[in-house]
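Asks: the sequence isn't on hand, but the structure is:
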């Protein structure tokens, strides 16, 4: 998690060094199995590579130090994998692939695995927000524009706005996850390897990833799409958290975060209960755009293999995954136990003119859209 990185709590295991090493080994083993299906590697050799790779536990720190001399961790990892295999089998490892094929495929695999619990957390958040919208459909409160009280609205409509923002983000993130492709192009993106282009669908099937039309060594659309979906998700969650922070102010007190022993305490003011879940979400939302900007800048790789631009993606993408995962977990807990104070909302309406009938109808529209979305998702 990291002492100074509470915003990204919850994703260390799925995005840590050990997870990345496991994905690299899984990518190598899947390549051998795909080549066995294509008839270019003996089936027994592919099975042995898979068995040994599954049991191998390289030290990520040692790999990182050795990677300083090779530019990526695949070369030292291959040395360990081949050393653990019979020499006759070792010759079938990594055939026709390049280091970027394995790193990119492992990156997509890590993202695919890490996003499953993120989507589940977003589903919990959506269910909680739908419940809030329905429960408080007719609960009046002051709307606020430019930081000032405006006209009456309802808390149901405010929750419905959060709901649709998070629903849109969840759809984009799910779409990006389903589109994550394997990478296989060989030394210069020509796939001049045993079995050639027919290996792509076999490799994709082995890993449960999408099949690309062409190798994408310097066409970084998959990474950019993923980064954009992660940024949209952090933005939607950050909007929710920001609103809660202001609504939970002592002078407003219209909502409160769920209470938990020790949570939100101050080091000097015993009367305070800080909105720490919202702070975690907002902190993540403020960091993600900076990391995604690096992903966007890294799309300008030259010719058939990028110099530095590809390498610059690795850590920002990992941090983005971690931050969004942490934000999604915190948002699910926040919305699932949010405390609403209708009396404080009503008191805030003093002196404001207007009706809330249309707000209730708009809330119904949002809830109908949410329900239709999940109805369409059912098999």
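Replies: All right, it came through fine. What you see is a predicted model, and the numbers here were worked out from it, not measured in a lab. Residues are numbered from 1 along each chain as shown.
Asks: every contact and neighbour count from this point should use C-alpha atoms.
Replies: Noted.
Asks: what helix or strand does the residue nearest to the spatial centre of the chain sit in?
Replies: Closest to where the C-alpha atoms of the chain average out (C-alpha atoms, centre = their mean) is residue 321, at 4.2 Å. According to DSSP states H and E, residue 321 maps onto helix 309-336.
Asks: buried ones in the helix or strand that residue 346 is a member of?
Replies: For residue 346, the element it lies in under DSSP H and E is helix 342-347. Buried residues in helix 342-347, counted by 16 or more other C-alpha atoms under 10 Å: 342, 345.
Asks: contacts for the very next helix or strand once past it?
Replies: Remark: after helix 342-347, the chain's next helix or strand is helix 357-377, criterion DSSP H and E. With C-alpha atoms under 8 Å, 6 or more residues apart in numbering as the test, helix 357-377 has contacts from 130, 133-134, 137-138, 153-154, 156-157, 160-161, 163-164, 167.
Asks: take the one below as the second:
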């Protein structure tokens, strides 16, 4: 799975999800915080937490660094090696951590660097045999179930990931806002049902995209905030081994809110985040699709960035294929698919089964990796794409100004022509203009009853011509920009 999505991972997202290093680090933080809480509550001997924490101090201090230390990578490999033997990654983690507490630094290093699996297992099992009652190692994970460790840790990992995604969305918003400001007043044709409709500006089009992105950012952030939760309530959620007071202390230490849970926190918390990610991915697809349609040869209004040495086709050297936009559209289907999968995982049996675990291991890393990549690629395209204003103006006239049909219809009704007759008169004139490739104003003035209105002075030819001043169509553009929070004096 890692190899399949490797090309779509940024360095930062790879740091969080590619290996188990970050996950095990958060597991360690949770376990140490539980020791601290229990010691403060006088449930375990004084000094246990300080002594255990001192052993892991160098690891904890190194974690903020983007690159994990080689030692922790080796510890991670040792946990994974043990997992292949006992088929339980949390138990493997506990065993390696307890061994690290018991053994001297040299003995522990010798164990984790042992390449022979049988020798490694024997060294570990010999070390664990020395875990006696009331030893420091015996209190590590004492009274807890797997998901008392995993749930708070996963919430912290989601916090890091959502925070990074949020920063990426902010950059995308800046790119879209910059385009909206730059192309304010840039006339182009608006399209509905794939057909020319009425004039719009490229700036307003960018504002629509920006509004959708901002809405998704708020929804993702809100769902992420709701998932700032944890549990330390035991195997079925009734605090059978550790009391609520330990959970309360842990929640304050980790800044997570304790919630009602079984062995696990209800999966709908994470499903909501993935669902919002899927909606946002669809927003990205909508923007990419609009730009892709605008980049078609016969439209030619924009072109995505194309490198100096880039190749568009193996067979046709003339092509500049919009591969980035097409990639964005394809990746959205992956995120939507995983959103459906997450919703299906909500229905675990009773207080918990393991059906959700295997799927979530794939879903989380993939969704975050893909969304992060989509944000990065779309931001790059928005910032670096080439816009062709002259082509936008040319395309407005492609349908011989028939896009002014609604205003023409309204003018005829204002001059006394019935609604149905006005509609049919304008419709026939528009069809004739396109068929004969003649400007609509030249067709309409010779049509009855328009001709009769002109002859009697009720309607002037100047009034007809004024309908084709495209600037009149966008006279409320400033109002739309103000609604988006962009004042008229804002410059690129």
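Replies: That came through, no problem. The shown structure was predicted, so the numbers you read here are calculated from the model rather than taken from an experiment.
Asks: kindly provide the TM-score of these chains.
Replies: The TM-score (TM-score structural alignment, normalised by the length of the first structure) is 0.86; 368 aligned residues with a C-alpha RMSD of 2.7 Å.
Asks: one step back: what does the residue nearest to the centre of the first structure align to in the second structure?
Replies: Taking TM-score structural alignment, the alignment pairs residue 321 of the first structure with residue 368 from the second structure.
Asks: what of residue 28 of the first structure?
Replies: Under TM-score structural alignment, residue 28 of the first structure pairs with residue 31 in the second structure.
Asks: shouldn't its match be in contact with residue 140?
Replies: Yes. The pair residue 31 of the second structure / residue 140 is scored as a contact, 6.8 Å apart, by C-alpha atoms under 8 Å.
Asks: what is the neighbour count of the match of residue 28 of the first structure?
Replies: 24 (other C-alpha atoms under 10 Å).
Asks: any idea how far residue 124 of the second structure is from it?
Replies: As for residue 31 of the second structure, its distance to residue 124 of the second structure is 20 Å (criterion: C-alpha to C-alpha, to the nearest Å).
Asks: give me the distance from stretch 126-143 of the second structure to the chain's centre.
Replies: 42 Å (C-alpha atoms, centre = their mean, to the nearest Å).
Asks: on that earlier part again, show me what the helix holding residue 321 of the first structure is packed against.
Replies: helix 12-15, helix 99-135, helix 221-247, helix 276-297 (3 or more C-alpha pairs under 8 Å, 6 or more residues apart in numbering; DSSP states H and E).
Asks: can you tell me the mean distance of that helix from the second structure after alignment?
Replies: Here the mean offset of helix 309-336 of the first structure against the second structure after fitting is 1.9 Å, by mean C-alpha distance after the TM-score superposition for the first structure.
Asks: equivalent range in the second structure for whatever helix or strand comes next after that helix?
Replies: Later in the chain than helix 309-336 of the first structure, the nearest helix or strand by DSSP H and E is strand 339-340. The aligned range for strand 339-340 of the first structure in the second structure is 386-387, by TM-score structural alignment.
Asks: how about residues contacting that stretch?
Replies: Contacts for stretch 386-387 of the second structure (C-alpha under 8 Å, 6+ apart): 301, 302, 303, 304, 305.
Asks: pull the most distant pair out of the residues you listed.
Replies: Distance extremes for the contacts of stretch 386-387 of the second structure: the farthest pair is 301 and 305 at 13.4 Å, using C-alpha to C-alpha.
Asks: who has more neighbours out of the two?
Replies: When residue 301 of the second structure and residue 305 are compared for neighbours, residue 301 comes out ahead with 24 against 18, by other C-alpha under 10 Å.
Asks: give me the distance between that one and residue 6 of the second structure.
Replies: Applying C-alpha to C-alpha, the value for residue 301 of the second structure to residue 6 of the second structure is 33 Å.
Asks: hang on, the earlier thing: so can I have a markdown table of the contacts of stretch 386-387 of the second structure showing secondary structure and distance to residue 83 of the second structure?
Replies: Listed next are the contacts of stretch 386-387 of the second structure as a markdown table, based on DSSP: H, G, I helix; E, B strand; the rest coil; distance: C-alpha to C-alpha, whole Å:
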| residue | secondary structure | distance to residue 83 of the second structure |
| --- | --- | --- |
| 301 | coil | 56 |
| 302 | strand | 52 |
| 303 | strand | 50 |
| 304 | coil | 47 |
| 305 | coil | 46 |
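Asks: now distance to residue 478 of the second structure too, for those, in TSV please.
Replies: As requested, the contacts of stretch 386-387 of the second structure are arranged in TSV below (distance: C-alpha to C-alpha, whole Å):
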residue	distance to residue 478 of the second structure
301	23
302	24
303	27
304	28
305	30
